[in-house]
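>>> just a sequence and a predicted model for now, questions to come.
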Amino acid sequence: MRNSLPIGIFDSGVGGLTVYRALHERLPDEHFVYLGDTARVPYGTKSLATVERYATENARFLESHGIKLLVVACNTASALALPAIRDAVSVDVVGVIHPGARAAVESSNGKRIGVIGTEATVQSEAYRRSISSLDPAAVVIERACPLFVSLAEEGWA
């Protein structure tokens, strides 16, 4: 029964649809349910407590609708709230920081890796830590791009 349940995915908006598309391509026989929290976007300008609250509410909502796995497609929620989300639900939870860091390390030729994100994601240094754990020699350059969320939500990024 559990295997027939969908995989839940949430983001603070519609940017996480790229994660859905990638998962759907790799797992064509799976079913998915997506929650874009567009009423409260962006998360990157919110406090840690607020991000944790929003993220756990989203996680519990998806779990209440029967999912077998939760993918947190929001970089800010993955960077700040993953432990709180895991404590809030009984399904396995996967964030996007480590997979993103792994992809960056694997595709980096010069070992200089640029990270753009919300202020909260950049300040958390989650990507820096994850990239450094995979490749201690990598040079990580991080910049907050507050307008990037708006561009993604409008379909420009």
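Yes, it's here. Residues are numbered from 1 along each chain as shown.

>>> rest of the way, CA atoms for contacts and neighbours
OK.

>>> and the strands in the chain?
Secondary structure of the chain by DSSP state E: the strands cover 7-11, 32-36, 69-72, 92-94, 112-117, 139-144.

>>> run the angle between the first one and strand 32-36 for me.
Same thing as strand 7-11. Angle, strand 7-11 to strand 32-36, by axes from the mean of the first three to the mean of the last three Cα atoms, to 10 degrees: 20 degrees.

>>> check which helices and strands the longest helix seen in the chain sits against.
Longest helix in the chain, counting residues (DSSP state H): helix 48-64. Contacts defined by 3 or more Cα pairs under 8 Å, 6 or more residues apart in numbering; DSSP states H and E place helix 48-64 against strand 7-11, strand 32-36, helix 75-88.

>>> how far does it sit from the chain's center?
Its chain's average C-alpha position is 13 Å from that of helix 48-64, according to Cα atoms, centre = their mean, to the nearest Å.

>>> another structure for you, compare them:
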Amino acid sequence: MDSEETKRPIGIFDSGMGGLTVLRECVKIMGNEDYIFYGDSFNAPYGVKSTEQVYRLSKKIVQRFLKKNVKAIVIACNTATSASASRLRKEYPE
């Protein structure tokens, strides 16, 4: 990885603030990284939404992160993971 790549942040998102525990663990393990956290409290809870709704919300967050030039995205939400992770991986293989 070149130095420009290593300077890019890692994006972490959750449907609320529970993903802060994931962020905390990432910082413990990879403290030299920069992070962007997005807690979508406005649309929480995701568990009562349809799979398509959760996918659309997740995709918007992924697009925000990509505009911030993140090098990786962590979905710290079980509902978003089950509803959208495989589809998002296909759409954004990079």
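Great, that's in hand. This structure is a prediction, so every number in the text was calculated from the model and none was measured.

>>> what's the TM-score here?
Overlay of the two chains. TM-score (TM-score structural alignment, normalised by the length of structure 2): 0.91; 91 aligned residues with a Cα RMSD of 1.1 Å.

>>> coming back round to it: buried deepest among the helices and strands packed on helix 48-64 of structure 1, which one?
strand 7-11 (a mean of 26; mean count of other Cα atoms under 10 Å).

>>> could you work out which of the strands of structure 1 reaches nearest to Tyr54 of structure 1?
Smallest distance to Tyr54 of structure 1 across the strands of structure 1 (Cα to Cα): 10.3 Å, for strand 7-11.

>>> just want the angle from the closest one to helix 48-64.
Using the same axes, to 10 degrees: strand 7-11 of structure 1 against helix 48-64 is 150 degrees.

>>> and Ala83 of structure 2, what's its match in structure 1?
Using TM-score structural alignment, the equivalent of Ala83 of structure 2 in structure 1 is Leu80.

>>> relative to Glu52 of structure 1, how far out is its match?
Separation of Leu80 of structure 1 from Glu52 of structure 1 (Cα to Cα, to the nearest Å) stands at 7 Å.

>>> repeat that for Arg102 of structure 1.
From Arg102 of structure 1 across to Glu52 of structure 1, the span is 25 Å (Cα to Cα).

>>> Ile67 of structure 1 now?
Following Cα to Cα, the distance that separates Ile67 of structure 1 from Glu52 of structure 1 is 20 Å.

>>> do the same with Glu142 of structure 1
Glu142 of structure 1 is 23 Å from Glu52 of structure 1, by Cα to Cα.

>>> so the two - more neighbours on which side?
Glu52 (22 against 18; other Cα atoms under 10 Å).

>>> that one matches what in structure 2?
So, by TM-score structural alignment, Glu52 of structure 1 is matched to Tyr55.

>>> OK, contacts around its match?
Residues in contact with Tyr55 of structure 2, defined by Cα atoms under 8 Å, 6 or more residues apart in numbering, are Ala80, Ala83, Ser84.

>>> switch to 6 Å and redo it
Ser84 (Cα atoms under 6 Å, 6 or more residues apart in numbering).

>>> stretch 97-115 of structure 1 corresponds to what range in structure 2?
Under TM-score structural alignment, there's no match for stretch 97-115 of structure 1.

>>> in that stretch, what's buried?
Ile97, His98, Gly100, Ala101, Arg102, Ala104, Val105, Lys111, Ile113, Val115 (16 or more other Cα atoms under 10 Å).

>>> what's the neighbour count on the closest residue to Val70 of structure 2 other than its chain neighbours?
Closest residue in space to Val70 of structure 2, ignoring its immediate chain neighbours: Pro9 at 4.9 Å, by Cα to Cα, 6 or more residues apart in numbering. The burial count assigned to Pro9 of structure 2 is 18, neighbours taken as other Cα under 10 Å.

>>> done for today, thanks.
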